[in-house]
Every structure is written in structure tokens, then in C-alpha cells.
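Asks: no sequence for this one, just the structure:
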């Protein structure tokens, strides 16, 4: 009898705890080039002959058919020096597809070809884990894609839409606070968004912020892209086909490495005639020497409009509980060495350092600055955890067991 009573008490205790603890619904903010972009072409001289709206970024089938040069041409933006704004080429309209849907952050291209080449399915493993915990696609898992070509200040409509999406997700899930999970550059966008919201709004609607693999201190990949073109490690994409669009992309200039993380004297690019560090004079000379005058103008624009140090991207703490995860222990590009043909050829040699294979450890661990601030202010809204996981890659973080086990606990909302 005593054993039965103990069992009943334990069972009742479980029911009480289950009732007191529920999981926060999730809004996912994807990384750089991880949002789908549709396109409509009205210029008859355009290389693209399809009519109506079609998927510009990304259909792996188009890349395999040798159409990437045309894709890149229509993906590029033009910079108007008079208005200080970026825009699509004449006769090209674009829009971000799938707002609020889980599918667009789960699979950028849902085709079998994309899955075969493991392209654009980074978040799928995490979404599948969330579903196994009882989450529902498009209800308690929502996607917040954005136009990755433009910096945050250039697309205020995204800020307004994300606020509405979070409030809608809160209502759909019995007024449960929402967890914002971001990947890579999405962490910068999500931080920018949170810093635009009032404390009372965040206290009501946001459970926590979980940035994954975020380039807080910039990325050598951005410099690589605007110098000679960077194919993101995707072998079926030619780097030279990407450079034109990468040189006109605001976010690449936003992610030029931050000297506060590395120092102003560290050399990032070596050439036969000149080396380039993060010293302001070197940055200016880099744009000139690489034949990228418009790049310097875009760089100055995004630095001013997005309240970024010059150069740099570390932002104010978002004033919600923040859990930062990133990979370490993998060879990551740290310096590009060019010989003949700079800047049109690819680097002859790449010097590597520690990181997640894409972003350096110095940049990924930026949340350490936020950790220091809570020790000073003792404000629980500034609670920050900063966890590097050895051997985990930039996108592999989504499937990592250490991260997923931690996330399952982080998402619990205890009354």
C-alpha cells in the first residue's frame, strides 16, 4: 500500500510539473543566402527568358544546367550614389518567398537534387528534432526569411513583419512567449530587431534568443567574396560567377572583420605588391587596389546606417536571455595569400586558424562581451551563456546532440 501511494504521489507530481512547464514556440531567422528569393524579369534583353515569378535563389537544377552566371547577374544589386541606396537591376523585380512558413527555413530548395548535394537543408535536423518534441510546423515553428543582400537598416519592413509574426505565434500558442533561434548572419538581424523593441514588448513576447554560429566579429569569407568571389564551399558554383553579386551585396561589407576582435595590425590579405590589415588606411587602400570603388561607398553606408563601429558588427545586448552556440576546432580561413592576377584570381594559399570551418573562433565567441556586461549590471535580462562545441561545423550545429539537448531544456517555459 505504501508503494502504491508513493507511485500515485510521483504520478501526480509529474502531472503537476507537466502542467507548469510548456515549451516556447520558435521563430527561426536563417543565415546568409539561406532565404528563398523569387524573381520576375520584364527586360527583354535579360539573360533570363522565363515569364512570371520564378525561384531565383535557389534551384540546384538551374545551377547544374549552367545557369548560375545568369542567376548571379539578376541577384546582384546596383548602388545609387545620389540616393545612397541599393536596388535591383532595371527590369528585375525580387521578393522573399515563404514568410512565416517552416518549409523555407527547413529546405531552401526542397528538390531531391538539393538534398543529394546537401545544399540548403541546414536547419532540417533541428526542425525534425522540434517536431519530435511535439512542435507543429507553421504553428509553433515559424520561419522569418529576409533578403540577405541588404543590411538591416535597408529593409525596415522586415522588422515590422517579424514583430507581427512573433505576436501572431504567441497568440497561436496560447500566449506562450516565443524563442528566437537564428543561424549565422541571422543572429545579427535578430539582434538588430530586438534592439528596436521596447523592454515591455520583449518581456511580454520573447522567451529567449538562441543565436547559432554568429559572425559577431565579421567573416574572412566576406572579404574573399568582394575580392575575388567566394563560392561558399559549394563546388558546383563557380566563384567568378558570384563575385559581381557579392561585390554589390550590402551584408558582405557589413561583415568585414572587426578590429576589436582581431586588432588593426593583423594582415588578412597578402599580395605581391601590398598587404592589407584592418587599419582604416589599409581598408581604404584595399578597395582602391582591388578596383572596387563602389564597395567603399557601400561599406561607409552600412557602417553608418546600422550603427556599426567602423569597421565592426558587435551590437548592444538584446536584453533578453541569450544562449550562444558555435563550433570550434575546425580549420577556418584566416588569411588569403594572392600571387599573380590579384584580385581576379583565387588566392594561391589560404592560412587557417581555429573556428567552425566558416567563421573564426574570435568572431563566433563574441557573446563573451555580453557576459562581461551582466557581471557589471547584474540585470537578468542580460543573462548570456556562450558555449563553443568542439568539432562542430558552421551548419552542423543544427544536428549536434550537445546543442539539441541544451535547446530542449532552454525552450521549457516554467510558470
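Replies: Looks like it arrived, so ask away. Small disclaimer: the values here were computed from a predicted structure and weren't measured. Residues are numbered from 1 along each chain as shown.
Asks: Could you use CA atoms for every contact and neighbour count after this?
Replies: OK.
Asks: How many residues are close by residue 13?
Replies: When neighbours are counted by other Cα atoms under 10 Å, residue 13 registers 12.
Asks: quick one: the one helix or strand it maps to to chain centroid distance?
Replies: Residue 13 is located in helix 2-20, with elements delineated by DSSP states H and E. The chain centre lies 44 Å from the centre of helix 2-20; the measure is Cα atoms, centre = their mean, to the nearest Å.
Asks: do the same with stretch 275-286
Replies: The chain centre lies 26 Å from the centre of stretch 275-286; the measure is Cα atoms, centre = their mean.
Asks: How about stretch 49-62?
Replies: Per Cα atoms, centre = their mean, the centroid offset for stretch 49-62 relative to its chain is 23 Å.
Asks: which parts of it are buried?
Replies: Judged by neighbour count using 16 or more other Cα atoms under 10 Å, the buried positions of stretch 49-62 are 55, 56, 57, 58, 59, 60.
Asks: Any chance you could list what contacts that stretch?
Replies: Contacts with stretch 49-62, where a contact means Cα atoms under 8 Å, 6 or more residues apart in numbering, come from 35-42, 68, 71, 75, 108-109, 111, 113-114.
Asks: Distance across it, terminal residue to terminal residue?
Replies: Its start and end residues considered, stretch 49-62 measures 13 Å (Cα to Cα, to the nearest Å).
Asks: Ok, stretch 289-298 next?
Replies: One end of stretch 289-298 to the other measures 16 Å (Cα to Cα).
Asks: Check it against this one:
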């Protein structure tokens, strides 16, 4: 899912050239592209949606917050925003505080996910690409940093022709008619950003570029937008490394509870806090990329353990075996699964970008304790039915 984005700058320039020049030949060199972008009377602005965990999240604690310890109460009630995710400079002792403040709670009365009481959060710098560029240099390419740099070399400018739409990656789309405050707010803000980007560039429609989880948010946004609006404001939708029908690797973290050969995560650092079950399993987005029966079929085994195999149609049983409480399994059935089963076309020009030559698990096989794990079988083979083949023994 986290395919590198090296090809996207060139792809966007090709899309731009075709859309403006029409029947003329595509410019042949990077220098020609740069010259055209800088001197054109108008360009198609680009709006970027990053991948999972790339958006930076800030927190503010009100007097209603009940801290786990005096350390967690250090910023309570002071009215100031501070970095919650991703905080690489925090001490390991703050991990329990981050975990408590990052977790989501499902409000049964409201029928929606929300923060813990007294916790307010926001995505940083909406409208700018600076809002999701990771502080850690190792994450720069994963979080569109290299893509932004490449586009800026070609003449794009943050806040002028290049925009970012960071989001709260803990949340996820829900079926129509169900409460989903976070996504409703995001859709309104994204719509206003697209309109602003277009109007600031002479009415040119926008090229919407997403990576990984950002693709799910964009699909939800486009499908809920009126068709005349889409035709007016969206020139092209580029969806990079988004498994619209889910992917097997999303089951791996959950499978640790049912796989006897796997070990639990211990002593995480602040940058690893999302790996804690008490945090990550509370997110609505935990279910977003689980394999859909539409894409994977009802009978194909995806996780194989000593005692049982699980196909996409067995997801409720898989989640229960993984230790999720009954209400969480029910949320998968009533919120995440209907979205996956009713995924439709955005009805705008679309380009999907997926990596090749990348190890892509189709099955996770867990061996009993004491038995050596088998090596990956099959490797990466020719694509079939939209999925990379190759079965791997699980971690």
C-alpha cells in the first residue's frame, strides 16, 4: 500500500501538458516541462492527500480530561495546542499519555467515533503541503516529501498552485445516513479548498493526487459531491497505492492475537504508539483496508493458522478471534463493510498507480510454536484479477 512515489511528478506533468496543449505533442524533456509551467497563463493546481499516519495531529486538553498520571496532565486546561502525532522528540515516559489521547471512543448514543473526554484534536496546516511532511527524514518519501520537492522544482508553489489536505487518519468513511462528523467536516473543507485552488488559478480545474489511505478519503469525497461540481472543479484524480478492495497485509497486525508463533509489541517509543492494541484498534480506520469479499471472493483463504483459515467473508469471525469486542465486530459489519461492498467509480478521469516488483502478500500463513517458519513461497508473479500473486508465510 505504501508504494514509493517516484513516477508521480512526471505523470502529473504529462497530464498537465495534455490538458492544456490539447492536440500538440507532449514536451520531451524536464526542462521543457519546467519552462512551460512557469510561463503558462494558467496551470491546473494540484491538491495532495497523503497516506496513513502522514498527517500531523495536534492536541488540546480541556478541564474535562482525566489524565492517567500527573505527567499526562502537564498541559491540561492551558488552552494551548501541542504535537500529539508524530512526536519523535518526546520521552518514552510519555507513551501512555499519547496512547490515552490518541485513542478513539465509539459513542453509542451519537452513533459516531469521538476523542476521549476532554481531548480536542486537529490536523495541522490544512491547505498546505507542510501539514503532512514528516519530521523524520526517513519518512519523507513515504509522506509525499519527495513528490512535493519534485513539483516545486517544476514551478509549483505551496499555497499558490500546490495545496495539501491533511486529515485525521484515525477516522474512516461511513455509509450514507450514519453519523460521521470528522469526515463530514473534512469533505466540506476539501471542497472549499478545491474551489479556492481553482479560482486562484484562473478557474482551472484541479488535479487531485492521493496516496494510500488518502485515496479512500478522496473517493468518499468525490462520490458524495454533485456530478456537475465534479465536472467543473476536478480535472483528474490520481490514486497512488490505494487498494480499493482492501489488501491482505492489513490483517497482519490483527492476526498477532490468533497466531501462536507471533509475539506482542512491547515498550513502544512515541513514534510507535500506534502499534499498541489499546490505540490502533480503537480507530475507525482499522477496518478501512480489510479485504472485501467483492475483490477477494468468499472462499479464498487469506489467513491460515493451525486451527482455522479465514477468507474475506469470514472477517467478523477473524476479528472476534483477534480479540476485538463484539461491539467492534458489529461496527465493522455496519460501518466499514457496507462502504467496501458499495465502492463505486468517482465519475471523473482517474489514473491508478501501483508499484510492481514489490513483495505483495496474498496469504498469511502462521506455523505452530516450535516449528520453523517457511520462506515466502511464490514470489511476485504476473498480476491477475488486479492482485499480485505470491503466498507468504506470516510474521
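Replies: Looks like it came in fine. Just so it is clear, the structure is predicted and the values come from calculations on it, not from any experiment.
Asks: Any chance you could compute the TM-score here?
Replies: With the length set by TM-score structural alignment, normalised by the length of structure 2, the two chains reach a TM-score of 0.72; 327 aligned residues with a Cα RMSD of 3.4 Å.
Asks: helices or strands up against the helix holding residue 13 of structure 1?
Replies: Using 3 or more Cα pairs under 8 Å, 6 or more residues apart in numbering; DSSP states H and E as the contact criterion, helix 2-20 of structure 1 has no neighbours among helices and strands.
Asks: mean shift between the helix or strand that comes right after it and structure 2?
Replies: Once the chain leaves helix 2-20 of structure 1, the next helix or strand it forms, by DSSP H and E, is strand 21-23. Comparison of strand 21-23 of structure 1 with structure 2 after fitting gives an average deviation of 5.0 Å (mean Cα distance after the TM-score superposition for structure 1).
Asks: next helix or strand past strand 21-23 of structure 1?
Replies: Going down the chain from strand 21-23 of structure 1, the next helix or strand is strand 26-29, by DSSP H and E.
Asks: Could you report the separation of the equivalent of residue 220 of structure 1 over in structure 2 from residue 317 of structure 2?
Replies: Here residue 220 of structure 1 is matched to residue 248 in structure 2, going by TM-score structural alignment. Using Cα to Cα, residue 248 of structure 2 is found at 16 Å from residue 317 of structure 2.
Asks: Those two: who's more crowded?
Replies: Neighbour totals were compared for residue 248 of structure 2 and residue 317, and residue 248 leads with 20 against 13 (other Cα under 10 Å).
Asks: what sits against the more buried one?
Replies: Taking Cα under 8 Å, 6+ apart as the contact definition, residue 248 of structure 2 lies against 290, 291, 302, 361, 362, 363, 364.
Asks: Scan those and report the most crowded one.
Replies: Highest neighbour count within the contacts of residue 248 of structure 2, by other Cα under 10 Å: residue 291, with 26 neighbours.
Asks: Now for that residue: which residues touch it?
Replies: Residue 291 of structure 2 makes contact with 245, 246, 247, 248, 312 under the criterion Cα under 8 Å, 6+ apart.
Asks: what's the answer for residue 195 of structure 1, then?
Replies: Listed by Cα under 8 Å, 6+ apart, the contact set of residue 195 of structure 1 reads 316, 317, 318, 319.
Asks: any idea how far the counterpart of the second one in structure 2 is from residue 241 of structure 2?
Replies: Residue 317 of structure 1 is assigned residue 345 in structure 2 as its aligned equivalent, the criterion being TM-score structural alignment. In this structure, residue 345 of structure 2 and residue 241 of structure 2 are separated by 16 Å, where distance is defined by Cα to Cα.
Asks: Compare neighbour counts for those two and give me the winner.
Replies: Taking neighbours as other Cα under 10 Å, residue 345 of structure 2 and residue 241 compare with residue 241 leading, 22 against 11.
Asks: Do I have it right that the more buried one meets residue 216?
Replies: No. Between residue 241 of structure 2 and residue 216 there is no contact under Cα atoms under 8 Å: 10.8 Å.
Asks: Which neighbours do the two have in common?
Replies: Common neighbours of residue 241 of structure 2 and residue 216, counting by Cα under 8 Å, 6+ apart, are absent.
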